[in-house]
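J.: Structure for this input, please:
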Amino acid sequence: MKPITKVLIANRGEIAVRLIRAARALSLRTVAVFSTPDRYAPHTVLADEAVHIGPAAAASSYLNADALLAAARTTSADAVAPGYGFFSENADFADAVTAAGLTWVGPPAAAVRAMGDKVQSKAIATAAGVNVIPGYVGVVDGVAAAVDVAESIGYPVMVKASAGGGGKGMRVAWDRRDVEEAYGVCEAEAVASVGDGRLLVEKFVEHPRHVEVQVLADGHGGVIHLGERECSLQRRNQKVIEEAPCSIVDSGMRAEMGAQAVALARAVDYTSVGTVECLVSGVDRSFFFLEMNTRLQVEHLVTGAVVGLDLPMEMLRIAGGERLSLTQDDVRMSGVALEARVYAEDPRRQFVPATGVIGSYQEPRLPAVGKATRKAATPPADVITADRSGVSADGDSGLWPPPHLSALGFDNAGVLVDSGVTDGSLVGVHYDPLLAKVVVHAPTRAAAMAKLGDALDAYVIGGVTTNSPFLRALTRHPKVLAGDMTTTLIGEEYPNGFPGTPLSGAEVSAAVAVAAARYFGSHPASMSVAVRVEADGPPGEGATAGPREVVLRRVGGDGGGATPGVLQPASFSDNASVAMTSDLTSGASGAFITVGPVGERSLGTGAVSLVTTTVNGEAVTLQRLGARPYEDVGAVSLSLGGGTLSLRVRCPSAVDLEEVCARGAERAAAALGGGARGRVLPAPMPGVVLSVAVAVGDEVAEGDEVLVLEAMKMMNGLKAPFAGRIKALRCAAGDAVSFDDVLVEFE
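T.: Okay, the predicted model is just below:
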């Protein structure tokens, strides 16, 4: 190994930004590569140099080996860092990099090949004394063979790609039909993702938890593990929220899992950063080897936060020939870290990928440690909690925040956003939908979960739909709060997709009070205000059941000893506290509410504003959608807690007139109804048509697959919504389509 002076980052998005910052901390120069739409992306701007490598399609840019090596040559880079995804686990590319005389910032190609093939990796793991999943049988050749293997093992089984990862080419099969359907889909996704369509079938562990162990190895024989993290919150095998440490792992289990992970790394002469993934039984905590990821993981920051280590920086140091900066005895886990992955997708439309241009962007800014903050949620009393994180994992409570957090990029509230986007970023269909990761650290799991929810409330991404409301809902889910999680939890709890978050009565009250306070601030002579409120999301306990009018009356003082009925001084302004009475919480008049000074900052084009204040002394953060003033005739939309409220803020004398206008508007809307397009199949998401299974004149039954749409490397089979004859095809294989485009017409 030779020292590195300039590193080419063969990636994009948030991981490219993270690697550039790590390299800069080590005084290394950096070279970014970018496709045409990424010309002004954050990673392109941040690097010392940037090279254009091709058009949008990954195959012509970030997966173009010749273009990447040419960029390294022309810039005199002496190392290539792949991050994760793209070429990160491609042994042939690793060989090409070293053959060109460059340093590969990753494990040896031989280790990548050995662990990248799930069949070979299982054999190596078994020989190394690592627990493996029972019922493993090897690669299968064809659908019939897959069915035979599945039935010999016993259902349920997992059909999955032999190479690759990230949830691509993986399906659970519960019967013969599932296997037959899964085989083709898994094969196609595996080919599209990594160019290798080989599949295997193995026993599916029911009630599984996904727990992985981080390993670190240098080129001098040093191999250690950095403890475990849990990644059980997954949707379609894509991780959603990760945490470290795992709440059901004790010190003995951690030592055993770590020892097996280290043994596996030594068995393949591993160097660099790597992860050994395991399935853990939620019944008896037995664990089984799943696979080894021979690269940096997306969730590396939760491990970095609890052990105090910058893993991208360690990766670069190891590639440059240095020894590990710590021994196994030096590893200590302190506190709890959580990470939420923010994807460009619409959770209310079955999580279909979303596209657009980000028009407003603001990362969360929570109060520093010691200032007012929302109280941590607690699980219901009848839920048995597995949370043992009241102290750090090694039993040392210590002081918080640990000094290493700021070195990793956390702010003084213990929040870090690892982002690859900013205002003006284009979100298209060509790359993974991951936009950013919100990471938090706190002394306990309950505090970390509360903080993650607050950070998501304060994170503004305008112009493109994201899964933030869904992530926010998970942070308040009773099973998640209790640590009672499996990899099937999301599918079980949201079988029909995510319907939205019902807001509690307290959250509705807080939003209404803030809107009223803003109205009083701009109307110093007004003593009362009427707020018409309707909560978004499904009916639920404590949620608003429908439109209702709330009247709030301003009273004297700032809440400290104020007497209801005493008028507020006319000098009140936006920057002062306001005390009000209303029937918000109990349905009876007289409830007393104090709203502190309200701060509101318009972001980007003004389409989103971030609102911060306190309600009865508790910190509240809301997002206001749209630039409409609070006293305008239209609705004001406020978002908090993963849900949205539509409010109409008016003086009480205008309520009757507003109701008359609303009834007239409803009658006009009914008279103008219609607009049906007939019997058509529209595109449920933007993407590229991969194949069309029908022709004009064909007879189809309802539910027959008519075409396959590829979006962000996932194959989506679209089925006929009607039985009948194909009247017209509005698309062909290879066509790029937008949301709601008509694809097929039926007679």
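J.: Every contact and neighbour count from this point should use C-alpha atoms.
T.: Fine.
J.: right, and residue 443 touches residue 338 too?
T.: No: at 11.5 Å, residue 443 does not count as touching residue 338 under the criterion of C-alpha atoms under 8 Å.
J.: With neighbour numbers in mind, choose between those two.
T.: residue 338 (29 against 22; other C-alpha atoms under 10 Å).
J.: Tell me if that one really is in a helix.
T.: No: counting by DSSP: H, G, I helix; E, B strand; the rest coil, residue 338 is not part of a helix but strand.
J.: Mind jotting down where the strands sit in the stretch 351-500 of the chain?
T.: Under the criterion DSSP state E, counting those that start in this stretch, the stretch 351-500 of the chain contains strands at 352-353, 356-357, 361-362, 415-419, 426-427, 434-442, 460-461.
J.: what does the stretch 1-150 of the chain give?
T.: Going by DSSP E, counting those that start in this stretch, the stretch 1-150 of the chain shows strands at 6-9, 29-35, 49-54, 79-81, 103-104, 139-140.
J.: Now the second one, please; I'll put the structures next to each other:
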Amino acid sequence: MSFSRVLIANRGEIARRIQRSCRKLGLESVAIFSEADRDAPFVAEADHAVCIGPAAAARSYLNIDAILEAARATGAGAIHPGYGFLSENAEFSARVEAAGLVFVGPSPQAISRMGSKIEAKAAAEAAGVPVLPGYRGADQSDDRLLKEAQALGVPFLVKASAGGGGRGMRLVTSLGAAGEAIAAARAEAKSVFGDPAVFLERYAPRARHVEVQVLGDANGYVLHLGDRDCSLQRNHQKLIEEAPAPDIPDALRSAMYDAAVRLARGIGYRSAGTVEYLYDPVRAEFYFLEMNTRLQVEHPVTEAVTGIDLVEWQLRIARGEALGFAQGDVSFDGHAIEVRLAAENPAENFRPETGTITLWAPPRTVRLDSGVEEGSVVGHHYDSMLAKLIVHAPDRAQAIRRTVEALDAFAVGGVGVNLAYQRALLTHPDFASLRHHTAALPEMFPGGWTAPVPDDQTRALAALALHLHLAPAPDTPWQSLGAWRVTSNAGRTGAACYWSDDDAPIRVAGQRARLEVILPDGTRIDVEDARLTAQRLTGRTRCRPFTRQGHVLRSGDRWQIYLSTPDGTMMVPLRTLEDQHLQRAFGAAGGADTLSAPMPGAVVEIRVTPGDRVSKGETLVVLEAMKLLQSLPAPVAGVVAEIYCGSGDTVAGGAPLVRIDPEDKI
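T.: All right, here's what the predicted structure looks like:
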């Protein structure tokens, strides 16, 4: 079982994370990459790298033959699957072992058994782990499922047996809708997982999602490394994770630990794994959900509170080493929070964002597991998660505060990232007071979340930052005088104008020692000794000093100023006088009557043909980007004049898709 070179069958931040532990143990790493990831950081940082196919995951990161060939060609003795992709694929694990390689993870038998939610719940029951009432039988006929639904009562969930991540899942609140929900869940399960089997389970409203980290070696010794709370979720995808899970009675917490260890021991589990529960605070009960037979995205919070490197121990166990510590040796220190940073726009139904990262300025004082850096290209082929921010503090309140501070110090340009949304979750009173649960988002933001907008002071300071950027500090007294001396001696004040997206000008007048910012409504802000150095904007207003993080970038036909504010980092777009002239000369691209692709993607479906009459907002095209389907609406009402794409086409961001003759011009 000895090996010195590990192939990492994954990409992005988790590939870099595994590389770190490989270096720690003196192991060489092999990166596999698709053509789309050729210039990614995880490729450059590996000891060896092999291109295994085109961008499409099915032809690269899910191509078992290509991965095994890469391992053979590079002399890798082991394969670490990371998470996602093939990490819980029993066939992949079996083929790795059949090729004479070491799979860094549990046995194929354990993966297969826990991969079926029906079998996993049976194993949990056998180990004495509480499960939610429901139906998990082999009879999958409509009659039997509807009969069991009647007996179970609403609300209940229909769930795919082979599912995960919320796919193949439907909530039923009315028995009259049960048949339709079962059919929809079954169809999605068949499409996504290749297995149409479903089961029924009582729905526990306002429950929290709590999980226990286990670690087992090849000798059958299993222990736990505490618990995590992952209750803040969107569409069953976790957003924020923390360790330990707060406000759980000690006796119940111990019962969760014992049940998780019993289950792992009962199936002969080795490597790192996670037993997931629903915790009902009202009834003070917990129920088995599933077991993840892989490293979890949220594993860093457990590492933070235990000081144990989980990836290191995965590798050690795969080499045949026994756990070098006992349960009594595991101690827990403080509280940790992890925030997932994704390229998406939460204010627009979490629309995926793509493009080139022109600014990547993370805080330096906390852990960041990142798959990108400045200059990285974010495409539409893979999951939108870019990085994870991990913060450790003595207690939960301080952990929340430090995480917010870290988000406030984080600036990203070129691609939209959910920094402000995650900040809103962390600062919401429901999260602080533990009123949150797995379905809490509609309660926390009843009308949907709205992104904060820059206030007048922020817009003024953004204009000031751009002004200083375009007129840097002089090197000589002659440069410091410049044109200002003429206007000053003539009794006039030199000024420059900057325009925001609403075409309202912001004027900056005066000299560096004393500048005046005049907002469109006439409000004046006096600033003394203004400086923009090392991405910090400093000065004094009303004799009070201020300092803001400030990044100034050029993007297309405008400037983007990223400025830290009490509500987090905000971007203020501004144009100079030259930009205004150019925009007027050349006009805006595109037209209000044309539907364009908001991002690169693949055309899945075209729902109209030329000559069709459509309403404004009606779906014309379905686009797939970052594993999500985007329904693209008609920009205006009218008649479809031209269609510029076909089903299956790959289109660039901004590409015209459908042109409409507007109703008011027909």
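J.: which stretch of helix or strand covers the closest residue to residue 286 of structure 1 other than its chain neighbours?
T.: Distances taken as C-alpha to C-alpha, 6 or more residues apart in numbering put residue 280 closest to residue 286 of structure 1, at 5.6 Å, once the chain neighbours are dropped. In this structure, residue 280 of structure 1 is located in strand 272-281 according to DSSP states H and E.
J.: Which other helices and strands does that strand contact?
T.: If you count contacts as 3 or more C-alpha pairs under 8 Å, 6 or more residues apart in numbering; DSSP states H and E, strand 272-281 of structure 1 packs onto strand 208-217, strand 287-293, helix 311-319.
J.: Which one of the ones you listed lies nearest to residue 112 of structure 1?
T.: strand 287-293 (8.5 Å; C-alpha to C-alpha).
J.: and the helix or strand following that closest one, how far from structure 2 on average?
T.: Going down the chain from strand 287-293 of structure 1, the next helix or strand is helix 300-307, by DSSP H and E. Mean deviation of helix 300-307 of structure 1 relative to structure 2 after superposition (mean C-alpha distance after the TM-score superposition for structure 1): 0.4 Å.
J.: Packing partners of helix 300-307 of structure 1?
T.: By 3+ C-alpha pairs under 8 Å, 6+ apart, helix 300-307 of structure 1 packs against strand 223-235, strand 238-244, helix 311-319, strand 336-343, helix 404-408, strand 434-442.
J.: Read off where the shortest one ends up in structure 2.
T.: Matched against structure 2 by TM-score structural alignment, helix 404-408 of structure 1 finds no partner residues.
J.: still on that earlier bit, which one in structure 2 is aligned with the residue nearest to residue 286 of structure 1?
T.: Match for residue 280 of structure 1 (TM-score structural alignment): residue 279.
J.: before we move on, the earlier item: distance to residue 209 of structure 1 added to the helices and strands packed on helix 300-307 of structure 1, as a markdown table?
T.: Below are those laid out as a markdown table (distance: least, C-alpha to C-alpha, whole Å):
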| stretch | distance to residue 209 of structure 1 |
| --- | --- |
| strand 223-235 | 5 |
| strand 238-244 | 12 |
| helix 311-319 | 24 |
| strand 336-343 | 16 |
| helix 404-408 | 28 |
| strand 434-442 | 21 |
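J.: Pick the most deeply packed of these.
T.: Most buried of those by mean neighbour count (mean count of other C-alpha atoms under 10 Å) is strand 336-343; its value is a mean of 26.
J.: OK, contacts around residue 135 of structure 1?
T.: Taking C-alpha atoms under 8 Å, 6 or more residues apart in numbering as the contact definition, residue 135 of structure 1 lies against 153, 202-203.
J.: For residue 13 of structure 2, which non-adjacent residue is spatially closest?
T.: Nearest non-adjacent residue to residue 13 of structure 2 (C-alpha to C-alpha, 6+ apart): residue 371, at 3.7 Å.
J.: From residue 389 of structure 2, how far out is the one you found?
T.: Distance, residue 371 of structure 2 to residue 389 of structure 2, by C-alpha to C-alpha, to the nearest Å: 12 Å.
J.: My guess is residue 332 of structure 1 contacts residue 307. True?
T.: Yes: shown here, residue 332 of structure 1 and residue 307 form a contact pair, counting by C-alpha under 8 Å, at 5.6 Å.
J.: Mind checking which of the two has more residues around it?
T.: The neighbour comparison of residue 332 of structure 1 against residue 307 (other C-alpha under 10 Å) goes to residue 307, with 22 against 16.
J.: For burial, what's the neighbour tally of the residue nearest to that one when sequence neighbours are not counted?
T.: Among residues not flanking residue 307 of structure 1 along the chain, residue 333 sits closest, at 4.8 Å (C-alpha to C-alpha, 6+ apart). Using other C-alpha under 10 Å, residue 333 of structure 1 has 22 other residues around it.
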